[in-house]
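Chemist: Have a look at this prediction, sequence included:
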Amino acid sequence: MKLGIIGGSGLYSMPALASGRQRAQETPWGWPSDTLVEGEIEGLPVVFMPRHGRGHRIAPAEINYRANIAALRIAGCNVIVSVAACGSFRDELPPGTLVIPDQLVDRTQGRDKSFFGEGIVAHVSLADPIATDLAARVEAAAGAAGIPHHRDGTYLAIEGPHFATRAESRLAKAQGFDIVGMTGMPEAALAREAEMAYAIAAFVTDFDAWKPEAVSTTSVMEVLAANAANAQALVAALCRALRDEPLPRPSAQGWERALDTAFATPRVEWPLEPAARLRAIAPRLFA
């Protein structure tokens, strides 16, 4: 098992990988957000990538999500944990809380959301977009690290880069969403297409705009700095757990064979060039 860690806002490096190998990994969909860092944490092979690039240079809508997921897949990862920042729609989830959602709602626009097309059509199941076995390990790691946390809930993915209006925030709260972020989709969908386990470790930084105080980048970054140590501790505890007990297969969501029933286009009709690109994310089918 090889774990990919995608670092979100405030998490641009992993000190535990300070001596790791830098890897510039081009993909058929272009370059990922930054170089990958490969090494071991607590004896588990790990690859780290900062989603927004080091120095936070890439806005949510500008991220090449396909290249990020493909780069981790090419590097040998079959498990991804996204460490992210989020806003909260619930008083019980104050800043500093770690939320491990089990569902997502996608309200992003204009992003490249699939590896498929151009002659090869596939529809993966996203009924349960989060790998529950992996989410359970993240929850256990949070407990072991003493991090306040909450399991389950719905992550609302918005386009950004602006924060929500008060009306948008209050509507999302009334609809029953738990947290809001700008990067959970299409990341989760692409990970499923690449037959990888995916879970989100979302650290709450604010209450969005449904409360009187308005969220600001300054306030978010202040909370992110305080959350950084917890993020590092969470990853270390998770790596220990996965080292000692890898994820079971077959999985509850069947992520490791998600493409088996996804293709609408018969294999004999697959064009050569798109099929060659897809080897990067599904080598067992396109080798």
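Modeler: Now that the structure is in, tell me what you want to look at. Numbers count the residues shown, from 1 in each chain.
Chemist: C-alpha from now on. contacts and neighbour counts both.
Modeler: OK.
Chemist: Please enumerate the helices of the stretch 51-200 of the chain.
Modeler: Along the stretch 51-200 of the chain, the segments classed as helices by DSSP state H, counting those that start in this stretch run 65-74, 132-145, 166-174, 184-193.
Chemist: how about these, which one is nearest Glu273?
Modeler: Taking Cα to Cα, helix 65-74 is the member of those nearest to Glu273, at 16.6 Å.
Chemist: I'd like the distance from the closest one to the chain centre, please.
Modeler: Chain-centre distance of helix 65-74: 11 Å, with Cα atoms, centre = their mean, to the nearest Å.
Chemist: picking up where we left off before, figure out which of the helices of the stretch 51-200 of the chain is closest to Leu278.
Modeler: So among the helices of the stretch 51-200 of the chain, helix 65-74 is nearest, using Cα to Cα, at 9.3 Å.
Chemist: So which elements touch the closest one?
Modeler: Secondary structure elements in contact with helix 65-74, counted by 3 or more Cα pairs under 8 Å, 6 or more residues apart in numbering; DSSP states H and E, are helix 184-193.
Chemist: Can you tell me what sits against the helix it packs on?
Modeler: Contact with helix 184-193 is made by 65-66, 69, 80, 104, 106, 108, 111-115, 124, 126, 129-130, 155, 157, 197-200, 255, 258-259, 281, as judged by Cα atoms under 8 Å, 6 or more residues apart in numbering.
Chemist: Which of those fall within strands?
Modeler: If you go by DSSP state E, these have Ile80, Leu104, Asp106, Tyr155, Ala157, Ala197, Tyr198, Ala199, Ile200 in strands.
Chemist: doesn't Ala194 make contact with the first one?
Modeler: No. Taking Cα atoms under 8 Å as the contact criterion, Ile80 and Ala194 are not neighbours in contact, 10.9 Å apart.
Chemist: quick one, what contacts the one residue sitting closest to the centre of the chain?
Modeler: Using Cα atoms, centre = their mean, the residue of the chain that lies closest to the mean C-alpha position is Ser82, 3.4 Å off. Taking Cα under 8 Å, 6+ apart as the criterion, Ser82 is in contact with Ile5, Ile6, Gly7, Gly8, Tyr198, Ala199, Ile200, Ala201, Ala202.
Chemist: just Thr35 next, same as before
Modeler: Contacts for Thr35 were tallied using Cα under 8 Å, 6+ apart; they are Gln22, Arg23, Ala24, Gln25, Met49.
Chemist: Can you go through those and name the buried ones?
Modeler: In terms of neighbour count (16 or more other Cα atoms under 10 Å), the buried residues within these are Gln22, Gln25, Met49.
Chemist: if we can go back for a sec, could you turn the buried ones of the ones in strands among the contacts of helix 184-193 into a ChimeraX selection?
Modeler: Filtering the ones in strands among the contacts of helix 184-193 down to the buried ones (16+ other Cα under 10 Å) takes a single ChimeraX command:
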select :80,104,155,157,197,198,199,200
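Chemist: got JSON lines for the contacts of Thr35, with secondary structure too?
Modeler: As requested, the contacts of Thr35 are arranged in JSON lines below (DSSP: H, G, I helix; E, B strand; the rest coil):
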{"residue": "Gln22", "secondary structure": "strand"}
{"residue": "Arg23", "secondary structure": "strand"}
{"residue": "Ala24", "secondary structure": "coil"}
{"residue": "Gln25", "secondary structure": "coil"}
{"residue": "Met49", "secondary structure": "strand"}
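Chemist: Check it against this one:
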Amino acid sequence: MKAELNAPVGIIGGTGLTTLSGLEIVGEHPSSTIWGEPSAPLVEGRLGRQSVIFLSRHGNPHRIPPHQVNYRANIQALHDAGVRTVIGVNAVGGIREDMGPARVVIPDQLIDYTWGRPSTFFEGDLDAVTHIDFTWPYDHEGRQALIHAAGGAGVPCSDSAVYGATQGPRLETAAEIRRLERDGCDIVGMTGMPEAVLAAELGMRYVCLGLVVNWAAGKSDHIITMAEIEEAIEQGMSGVKRILTDSMAELGRLSPLPQPS
């Protein structure tokens, strides 16, 4: 069963994503949830017949550090707006030897190293305890839509990787990256959790579209600089935008998942 083509697809990432080719911005809507206000107003747009809703994870301007993002409000606001499929666009560091700067990555697993972040909707005065299955943190059909779009657009990408989510806002030490590597992590970032699990708790399809913006600590012979990160973003963001543009119609047609109960 397929949903209507105009079912909105949510994109969480930076403000630059609203410059997708062919995107028509329809409006900007402040929102509020029982968990507080999201990082920024929801920006509504259309790509052809497909409705898209953008949310700037770190605010506009970029001012909210990863450990202080109100992830619950962000996911709840998108859900309240009718979004049932979410693409989280993430800047990450490369650990695996083929995960160099400007590489596009569509991970299939993650390990959570964050702490102290509100990470569930299921707390407080509950009628019953709820445990969701999180075996596969990223939606399979959503991942396939991104992978197919990357192939069709000729954008090289890695379609299997383990995302290690760290606390931030500081970057990791070389010893910490060696630990993550021993644990099986291929990339490292600060915003992948609890975003993914919160979406799962609301029955939303969630996929990560990662862009490697630097080698992780100890994986190169120099310290990590903002100039290096900005160069990788400039080189790789065009591929990310092509994947987003070309996957929208397929993502919009995916049927909604049942909400856990």
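Modeler: Looks like it arrived, so ask away. Please read these numbers as outputs of a predicted model, since none were measured by experiment.
Chemist: mind giving me JSON lines with the contacts of Thr35 of the first structure and columns for distance to Arg90 of the first structure?
Modeler: Converted to JSON lines, those look like this (distance: Cα to Cα, whole Å):
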{"residue": "Gln22", "distance to Arg90 of the first structure": "40"}
{"residue": "Arg23", "distance to Arg90 of the first structure": "40"}
{"residue": "Ala24", "distance to Arg90 of the first structure": "40"}
{"residue": "Gln25", "distance to Arg90 of the first structure": "39"}
{"residue": "Met49", "distance to Arg90 of the first structure": "30"}
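Chemist: mapped onto the second structure, which of the residues you listed hold?
Modeler: For both residues aligned by TM-score structural alignment, their matches' Cα atoms under 8 Å, a contact is called conserved when the aligned residues also meet in the second structure; among the contacts of Thr35 of the first structure this holds for Gln22, Arg23, Ala24, Gln25, Met49.
Chemist: so who does the equivalent of the last one over in the second structure touch?
Modeler: In the second structure, Met49 of the first structure lines up with Leu55, judged by TM-score structural alignment. Residues counted as contacts of Leu55 of the second structure (Cα under 8 Å, 6+ apart) are Gly10, Ile11, Ile12, Gly13, Gly14, Thr15, Ser39, Ala40, Pro41, Leu42, Val43, Asn74.
Chemist: Please identify the helix or strand for the aligned residue in the first structure for the first one.
Modeler: This points to Gly10 of the second structure. Here Gly10 of the second structure is matched to Gly4 in the first structure, going by TM-score structural alignment. Under the criterion of DSSP states H and E, Gly4 of the first structure resides in strand 3-7.
Chemist: I would like the residues contacting that strand, please.
Modeler: Residues outside strand 3-7 of the first structure that contact it (Cα under 8 Å, 6+ apart): 13, 44-51, 72, 77-84.
Chemist: Take these and keep only those in strands.
Modeler: Using DSSP E, these in strands are 44-50, 79-84.
Chemist: pretty sure Arg166 of the first structure contacts Val215?
Modeler: No. With contact defined as Cα under 8 Å, Arg166 of the first structure and Val215 do not form a contacting pair (10.3 Å).
Chemist: joint contacts of those two?
Modeler: Taking Cα under 8 Å, 6+ apart as the contact rule, Arg166 of the first structure and Val215 both touch Ala209.
Chemist: out of these two, which sits in the more crowded spot?
Modeler: Neighbours per residue (other Cα atoms under 10 Å) separate Arg166 of the first structure from Val215, with Val215 holding more: 18 against 15.
Chemist: tell me the most buried of the helices of the stretch 51-200 of the first structure?
Modeler: helix 65-74 (a mean of 26; mean count of other Cα atoms under 10 Å).
Chemist: Now do that helix: which range of the second structure does it align onto?
Modeler: With TM-score structural alignment as the criterion, helix 65-74 of the first structure aligns to 71-80.
Chemist: swap in stretch 213-225 of the first structure?
Modeler: Alignment note (TM-score structural alignment): stretch 213-225 of the first structure is matched to residues 222-234 of the second structure.
Chemist: and that stretch, which residues are buried?
Modeler: Buried residues in stretch 222-234 of the second structure, counted by 16+ other Cα under 10 Å: Ile224, Ile229, Ala232, Ile233.
Chemist: Counting neighbours, what do you get for Pro15 of the first structure?
Modeler: The criterion is other Cα under 10 Å. On that basis, Pro15 of the first structure has 10 neighbouring residues.
Chemist: related to what we said a few turns ago, measure the mean distance from the strand holding Gly4 of the first structure to the second structure post-superposition.
Modeler: Comparison of strand 3-7 of the first structure with the second structure after fitting gives an average deviation of 0.5 Å (mean Cα distance after the TM-score superposition for the first structure).
Chemist: Now do that strand against helix 65-74, angle only.
Modeler: 150 degrees (axes from the mean of the first three to the mean of the last three Cα atoms, to 10 degrees).
Chemist: chain center to strand 3-7 of the first structure, what's the gap?
Modeler: Put simply, strand 3-7 of the first structure sits 8 Å off its chain's centre (Cα atoms, centre = their mean).
Chemist: Also stretch 160-180 of the second structure?
Modeler: If you compare the mean C-alpha spot of stretch 160-180 of the second structure with that of the full chain, they lie 17 Å apart, counting by Cα atoms, centre = their mean.
Chemist: Give me the range in the first structure that it lines up against.
Modeler: On the basis of TM-score structural alignment, stretch 160-180 of the second structure is assigned to residues 152-172 in the first structure.
Chemist: Residues in contact with that stretch: which ones?
Modeler: With Cα under 8 Å, 6+ apart as the contact definition, stretch 152-172 of the first structure has outside contacts at 59-61, 89, 99-109, 177-185, 208-210, 215.
Chemist: mind running it again at 7 Å?
Modeler: The set of residues that contact stretch 152-172 of the first structure without belonging to it, under Cα atoms under 7 Å, 6 or more residues apart in numbering, is 59-61, 100-109, 177-185, 208-210.
Chemist: Give me the buried entries from those.
Modeler: Neighbour counting over those (16+ other Cα under 10 Å) leaves 60-61, 100-104, 108, 177-185, 208-210 as the buried ones.
Chemist: What about those, which are in strands?
Modeler: When these are checked against strands using DSSP E, the ones located there are Ile100, Gln103, Leu104, Ile179, Val180, Gly181.
Chemist: give me every residue that touches the residue mapped onto the second one from the second structure.
Modeler: When the two structures are superposed using TM-score structural alignment, Gln103 of the first structure falls opposite Gln109 in the second structure. Taking Cα under 7 Å, 6+ apart as the definition of contact, the neighbours of Gln109 of the second structure are Trp136, Pro137, Ala161, Val162, Tyr163.
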